[in-house]
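In: heads up, no residue letters with this:
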């Protein structure tokens, strides 16, 4: 399974989103459309803080999320520190992640991917066991995340595997196995997959591919079978 092949399976996702709010919120629908989503705006006589987004999937109601959560993700994703928050620290963000799961987004920025990755890392930290596989494209990129991953490794029983192009010799870190790659299988891929030690309720994965124009297109999922499939594919890259 290549990343491109995997992502093509989500190209026909039937997701429609309607933004309800004052005229100042119309730009949110435009930003959603730039992600390749079917998005529209409906005026509602309310303030920005009370605006919301209704999401339909396959013609049926799926979720309602606060517009503030969507705007934070689209415009200024929250990037965590080395601290690991509680699962319900941001209910709006949790709703948004759930609502957009298994939805192909066509113009993701590194900041959006990093925010999503950190949420999944937080989940792995809270579970405290299982295997976490991460692709940093190039191993040298890991340096900016080293402190965070050292905390993940030292505070938990996680089995962490980091993949990337062999452009840097990583240090020895207990609990972390590095996989230097010499081919281009994951060169343009941003990937994180967590098997939650077999707990289907906590499995999660993010897969994104850098496009020629610069942004990434990708999808995240909580579906156990898809997460298992991604985990297996990553292992095969280094065999």
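Out: Everything's here; your move. Quick caveat, the model's predicted, so the values are computed rather than measured.

In: only C-alpha atoms from now on, for both contacts and neighbour counts.
Out: Fine.

In: all the helices of this protein, residue numbers only.
Out: Here the chain has its helices, by DSSP state H, at 3-8, 26-34, 67-75, 91-99, 110-127, 146-155, 224-237.

In: most packed of those helices?
Out: Looking across the helices of the chain with neighbours counted as mean count of other CA atoms under 10 Å, the highest average goes to helix 110-127: a mean of 20.

In: and that one, what does it pack against?
Out: When contacts are defined as 3 or more CA pairs under 8 Å, 6 or more residues apart in numbering; DSSP states H and E, helix 110-127 packs onto strand 189-194, strand 204-210.

In: same list, those strands, but as JSON lines with mean neighbour count please.
Out: Shown next, in JSON lines, are these (neighbours: other CA atoms under 10 Å):
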{"stretch": "strand 189-194", "mean neighbour count": "27"}
{"stretch": "strand 204-210", "mean neighbour count": "24"}
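
In: quick one: which of the ones you listed is nearest residue 174?
Out: For these, proximity to residue 174 was assessed by CA to CA; strand 189-194 is nearest, at 18.4 Å.

In: now the closest one: how far from the chain's centre is it?
Out: 8 Å (CA atoms, centre = their mean, to the nearest Å).

In: where's the residue nearest to residue 15 when sequence neighbours are not counted relative to residue 11, distance?
Out: Distances taken as CA to CA, 6 or more residues apart in numbering place residue 57 nearest to residue 15, at 4.6 Å, with adjacent residues excluded. Note on residue 57: its distance to residue 11, by CA to CA, to the nearest Å, is 13 Å.

In: take the one below as the second:
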């Protein structure tokens, strides 16, 4: 029985996966953007020229086998040319959020990601994964979504985040939000508020979706990240139903 969010890091598979950029025609700055997204992570990036294969393709490889593929254009449009302000302001509609297959395929790979000013890109990966989980919940139209914000006032201060949780809550999802009680999101949003000042409320970042049995999608999804240093996050995401259920139950009973 895991007694903390940190304990779930011991339960992930932590597979050894790498990215291969195939037949690149995009200029070096595009490759540099990809490098900056995964700088210092366990996911190696290499390049190869493979005849009779599409250009500007990115492959996700594990044990010599290709397990996912995306185009560089998909990575550019969804992550590499995006900044976090577009999500905060609501410039990107929830239905437009996409996570390329090669990034979704990094599930259960542990990351250590830095926010600004250490990095302009690394933390964005957690933001995009969070939005993807929220989109899954909105599309399903039921189930339970649990999300932490450190400061509950973010749900008011960030117009885009406020709109996302208005949409998700209005579609029949049981939404629970967690954080320091510096605001009352329930005054304007269809959410259940959980306030606290212990470590999980102040220093955790989680978005956990447990779908109902009758939902069109049975896609469980969870992101868990912990801020052990200022603006430096240890995190992972998973789509494994049994692990997502355990994380959701821990949050429901321990927080």
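Out: Yep, that arrived. Please read these numbers as outputs of a predicted model, since none were measured by experiment.

In: now the helices of structure 1 in a markdown table, with distance to residue 81 of structure 1?
Out: Shown next, in a markdown table, are those (distance: least, CA to CA, whole Å):
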| stretch | distance to residue 81 of structure 1 |
| --- | --- |
| helix 3-8 | 29 |
| helix 26-34 | 27 |
| helix 67-75 | 17 |
| helix 91-99 | 17 |
| helix 110-127 | 9 |
| helix 146-155 | 8 |
| helix 224-237 | 26 |
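
In: of those helices, which is nearest residue 15 of structure 1?
Out: The nearest among these, by CA to CA, is helix 91-99 at 9.7 Å.

In: for that closest one, name the packing helices and strands.
Out: Judged by 3+ CA pairs under 8 Å, 6+ apart, the packing partners of helix 91-99 of structure 1 are strand 60-66, helix 67-75.

In: roughly how far does the residue of structure 1 positioned farthest from its centre sit from residue 24 of structure 1?
Out: Within structure 1, the residue lying farthest from the chain centre (CA atoms, centre = their mean) is residue 45, at 33.2 Å. For residue 45 of structure 1, the distance to residue 24 of structure 1 equals 11 Å [CA to CA].

In: OK, contacts around the residue nearest the centre of structure 1?
Out: Residue closest to the mean C-alpha point of structure 1, counted by CA atoms, centre = their mean, is residue 116 at 3.7 Å. The contact partners of residue 116 of structure 1, taken as CA atoms under 8 Å, 6 or more residues apart in numbering, are residue 206.

In: hang on, the earlier thing: which one in structure 2 is aligned with the residue nearest to residue 15 of structure 1?
Out: Residue correspondence to structure 2 (TM-score structural alignment): residue 57 of structure 1 is matched to residue 62.

In: so its match sits against residue 16, correct?
Out: Yes: the pair residue 62 of structure 2 / residue 16 is scored as a contact, 6.3 Å apart, by CA atoms under 8 Å.

In: my guess is residue 57 of structure 2 meets residue 68, correct?
Out: No: taking contacts as CA under 8 Å, residue 57 of structure 2 lies outside contact range of residue 68: 10.6 Å.

In: picking that back up, which residue in structure 2 lines up with the residue nearest to the centre of structure 1?
Out: Checking with TM-score structural alignment, residue 116 of structure 1 has residue 129 as its match.

In: how close does its match sit to residue 50 of structure 2?
Out: 30 Å.

In: can you check residue 226 of structure 2 too?
Out: Counting by CA to CA, the gap from residue 226 of structure 2 to residue 50 of structure 2 is 40 Å.

In: again, but for residue 82 of structure 2
Out: Distance, residue 82 of structure 2 to residue 50 of structure 2, using CA to CA: 29 Å.

In: likewise for residue 66 of structure 2?
Out: 14 Å.

In: now residue 106 of structure 2
Out: Separation of residue 106 of structure 2 from residue 50 of structure 2 (CA to CA): 23 Å.

In: now residue 29 of structure 2
Out: From residue 29 of structure 2 to residue 50 of structure 2 the distance is 21 Å (CA to CA).

In: same check on residue 159 of structure 2?
Out: Between residue 159 of structure 2 and residue 50 of structure 2 the computed distance is 45 Å (CA to CA).

In: what is the neighbour count of residue 85 of structure 1?
Out: Neighbour count for residue 85 of structure 1, taken as other CA atoms under 10 Å: 15.

In: tell me who's in contact with the counterpart of it in structure 2.
Out: Residue pairing (TM-score structural alignment): residue 85 of structure 1 is matched to residue 95 of structure 2. With contact taken as CA under 8 Å, 6+ apart, residue 95 of structure 2 is in contact with residue 135.

In: just residue 99 of structure 1 next, same as before
Out: With contact set as CA under 8 Å, 6+ apart, residue 99 of structure 1 has these partners: 55, 62-63.

In: which one of the residues you listed sits in the busiest neighbourhood?
Out: Of all the contacts of residue 99 of structure 1, the highest neighbour tally under other CA under 10 Å goes to residue 55, namely 21 neighbours.
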